[in-house]
Each structure stands twice: as structure tokens, then as C-alpha cells.
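Colleague: Quick one, what's the 3D model for this:
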Amino acid sequence: MKKTVILIIVLAVIAMWGISQYNGLVTSQESVNTAWSNVENQYQRRADLIPNLVNTVKGYAEHEKGTFEAVVEARSKATSIKIDANNLTEEKLKEFQAAQGDVTNALSRLIAISENYPELKANENFKELQAQLEGTENRIAVERRNFNETARTYNTTIRQFPRNIIAGIGGFNARPYFEAAEGSEKAPEVKF
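Modeller: This next block holds a predicted model:
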């Protein structure tokens, strides 16, 4: 009888520990999901600003049709890629990053056009949209960094013993990180 009580107590302690570890993993996973939602939110903010920016520039630079089309196409492609935070894989994240990189490149060309139009650069609406876009780009960088930090904490947690056993049983998988764009390790060449 005494051995049975001790065995029940030991099993109860192990079960409580397992439940606690599992709940901690769920909390950590939800932190990663929240961080991912924040990243998507900032990219959506940028996507929402793009039509206003394009229309403002269009009014001044009618003959830049190819650039406008590139911006709209890149935005359309980027907003069509939907990634569920629970199924975030390295391949899906790379596809998402590539599409967002295309948006960044197209926006850079659009902003460069403004240099040819002094009256556009002086337009208050354009200046406000450009400031909002710059602020959004900074927010994107911050949220990507926060996501990477949260994913690192989560990935470390699910790999540590003995949580890795609970993580394996519970189906908790590692999350990929945002990485620098290919070629970003090279400094841009400046020519005068």
C-alpha cells in the first residue's frame, strides 16, 4: 500500500511537471506567433501606403508607367503570399522575404523618380507619404528583429533537454529566422 501511494505521488509529480513544460512551450509558441503577426502588420501597413504614394507620384510623372506597374505588381505579389505562423517554414519565409524585397526595390525606383520632379518633392502629400513609408520601413526592421529574438528563444527552449522530449511529443517545431537579403554583405559602390 505504501509503495502504491509513493508511486502515485511520483507519477503525479511527473505529470504536473510535463503539463507545466507543455504549457510553457505553448506560451513560447504563441509569442512567436504574435511576433510574426506584428511583422505581417507592418508589411500590410507598407502595402496600404503604396497606392497613395503611387497615385501621388503619377500625377507628376505620367511617363513613368513602367515603374508604377512594377510597384503595383510587386505589391500585389507580396500581399498574395499568406503564411500561417503555425506552419512557418524556411522555404515559405524565403518566398515571403523575396516578395517583400521586390516591393522594396520597386519603391526605391519610385522614390528615385521623385528626384527628377522638384515640384513633387515639394508636395506636402508626397512628403508625408514618404515620411510614413520611411517610418514603416523602420518598424518592419524592428518587428523582424523582434521576431528573430522571439524565434531564437522558442527554438532554444524546444531544443533543451528535457523539454525537447515534450516538444517532440507535442509537435513543436523550430521556427526559421529572417535573414539578410542575398548580396547585402557587400557595401554599395559609390561613384562620382
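
Colleague: For the rest of this, base every contact and every neighbour count on C-alpha atoms.
Modeller: Noted.

Colleague: For stretch 140-150, which outside residues touch it?
Modeller: Stretch 140-150 has contacts (C-alpha atoms under 8 Å, 6 or more residues apart in numbering) with 31-32, 35-36, 38-39, 42-43, 177-178.

Colleague: check contacts around the residue nearest in space to the middle of the chain.
Modeller: The centre of the chain sits closest to residue 39, judged by C-alpha atoms, centre = their mean, with a distance of 3.8 Å. Residues counted as contacts of residue 39 (C-alpha under 8 Å, 6+ apart) are 140, 143-144, 147.

Colleague: now do residue 54
Modeller: Counting by C-alpha under 8 Å, 6+ apart, residue 54 makes contact with 68, 71, 110.

Colleague: What's the first helix or strand after the one helix or strand residue 138 maps to?
Modeller: For residue 138, the host element (DSSP states H and E) is helix 124-159. Note on helix 124-159: by DSSP H and E, the next helix or strand toward the C-terminus is helix 163-170.

Colleague: Just the buried positions in that next one, please.
Modeller: 163-164, 166-167 (16 or more other C-alpha atoms under 10 Å).

Colleague: closest to residue 185 among the contacts of residue 39?
Modeller: Residue 185 lies nearest to residue 144 out of the contacts of residue 39, by C-alpha to C-alpha, at 18.0 Å.

Colleague: One more, so I can put them side by side:
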Amino acid sequence: MQPALINALIVVGIVVVVAVIVGAVLWSARKSLAGRAHRVDESWQRIEAQLRRRAELVPRIVEAVEGYAGHEKAAFQQVVVARDETVAARTPAEASAAEAHMQTSLKAVFAVADSFPQLQASQSFLALQTELVDSEDALQGARRSYNGGVREFNTKRRSFPGSVYARKSQFAERDFFEVSEPSSIAEPPRVQF
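Modeller: Predicted coordinates for the structure are as follows:
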């Protein structure tokens, strides 16, 4: 064989090997991004389930407190509006705003409930409070899991080789589920037993 032909075959071989390696790296990046995106979507579904679970408790809590303090219509209306916002939320940004409103509204309802010792002693109200505490704990756990997944996804998306693939694909950066007013969840509704 001629040296020029051998050199050409070597160059073609190197180009093919490099192309295969680049293709494998990009395929791996796409697969990794897709897996992380799927985990983020699953985590968001868990958050939505917890938000719905808590939203189902709200009318029962309002009904229990309203029986003792029917004159506090404003607090009850606010918590019902917050519940509707929570149920209607479809994105992390919408859910974050609804969450802040819900926490503020629940605090107002429990402040009203605090002024009625008979209500505080009611077994059904105590059971509702326990359910709410469990719901809040589950929601915060789901929120931490979701935000951790979003952090991993966004980091992978921004770093090489994920950044190369993400620019040309459907893998948009994900939003965190953060409350616009952190003080509203720093101290969740006070529940006394």
C-alpha cells in the first residue's frame, strides 16, 4: 500500500472513532438529562398529591372552626380562596404563590381557633390538626425531594456535555418550588395538642 493511502485510512479511522465517542457522550448526556427530568416530574406529581391532600382538609377545618366562630367570615373566605389557588396551581411558581397564601390563611384560622377552648378540646378538631401536621410534613418532604431533583437536573443541564445537548433539545431549566415569602413557611400554622 502506498503511504498516502495508509495516512488517509488512519485519518478516516481517527475521525470515525472521534465521531463515535462524541456520539456516545451526547447520547449519554441525553439519557442522563431525560432520566433526571423524569425524576423531577415524578417529584412534582408527589407535591401536587400532597397539595391536594391538604386542600381536602381545609373545608373540614373551616367547618369545625366556623361552628364556633361564625362571625370570622374574612379568615374563612381567605383560606377557601387560598385552597382554590392551590388546587388550580399547575407550575412551581403558581404553587409557590398559592402556598404562601395558604400558610398565611391557615395561621389566621388557627388564631381564631385559639380563642375557643371548647374547640381546642374537641377530639374531631384535634384529629384534623394531626392530619394537617402530617400533611404539612409530607408536603415539606416532597418539596425537599423535588428541589433536590431540580438542583441536580439544572446542574447537569448547565455542565458539559449536558449543556451541549440541552441547548438543542426540549430540556428547559426547571423552576424550584420556593415560597415567595419564606417567613410564611418558616413558622407553619401553630397546632397545639
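
Colleague: Would you give the TM-score for this superposition?
Modeller: Remark: TM-score between the superposed chains equals 0.81 [TM-score structural alignment, normalised by the length of the first structure]; 178 aligned residues with a C-alpha RMSD of 2.4 Å.

Colleague: picking up where we left off before, looking for the alignment partner of the residue nearest to the centre of the first structure in the second structure.
Modeller: Counting by TM-score structural alignment, residue 39 of the first structure lines up with residue 47 in the second structure.

Colleague: quick one, longest helix in the second structure?
Modeller: In terms of residue count, the longest helix belonging to the second structure (DSSP state H) is helix 3-68.

Colleague: picking that back up, mind putting the contacts of residue 54 of the first structure in TSV, secondary structure, distance to residue 80 of the first structure and neighbour count included?
Modeller: Below are the contacts of residue 54 of the first structure laid out as TSV (DSSP: H, G, I helix; E, B strand; the rest coil; distance: C-alpha to C-alpha, whole Å; neighbours: other C-alpha atoms under 10 Å):
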residue	secondary structure	distance to residue 80 of the first structure	neighbour count
68	helix	18	23
71	helix	14	23
110	helix	21	20
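
Colleague: Export those to JSON lines and append columns for distance to residue 11 of the first structure.
Modeller: Shown next, in JSON lines, are those (distance: C-alpha to C-alpha, whole Å):
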{"residue": "68", "distance to residue 11 of the first structure": "66"}
{"residue": "71", "distance to residue 11 of the first structure": "61"}
{"residue": "110", "distance to residue 11 of the first structure": "65"}
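
Colleague: so which of the buried residues of helix 163-170 of the first structure comes closest to residue 116 of the first structure?
Modeller: residue 167 (56.3 Å).

Colleague: quick one: contacts for the closest residue to that closest one other than its chain neighbours?
Modeller: Sequence neighbours aside, residue 158 is the residue nearest to residue 167 of the first structure in space, at 5.6 Å (criterion: C-alpha to C-alpha, 6 or more residues apart in numbering). Contacts for residue 158 of the first structure (C-alpha under 8 Å, 6+ apart) come out as 25, 164, 167, 172-174.

Colleague: Just put the residues you listed in a markdown table and tack on distance to residue 49 of the first structure.
Modeller: As requested, the contacts of residue 158 of the first structure are arranged in a markdown table below (distance: C-alpha to C-alpha, whole Å):
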| residue | distance to residue 49 of the first structure |
| --- | --- |
| 25 | 37 |
| 164 | 43 |
| 167 | 40 |
| 172 | 36 |
| 173 | 35 |
| 174 | 33 |
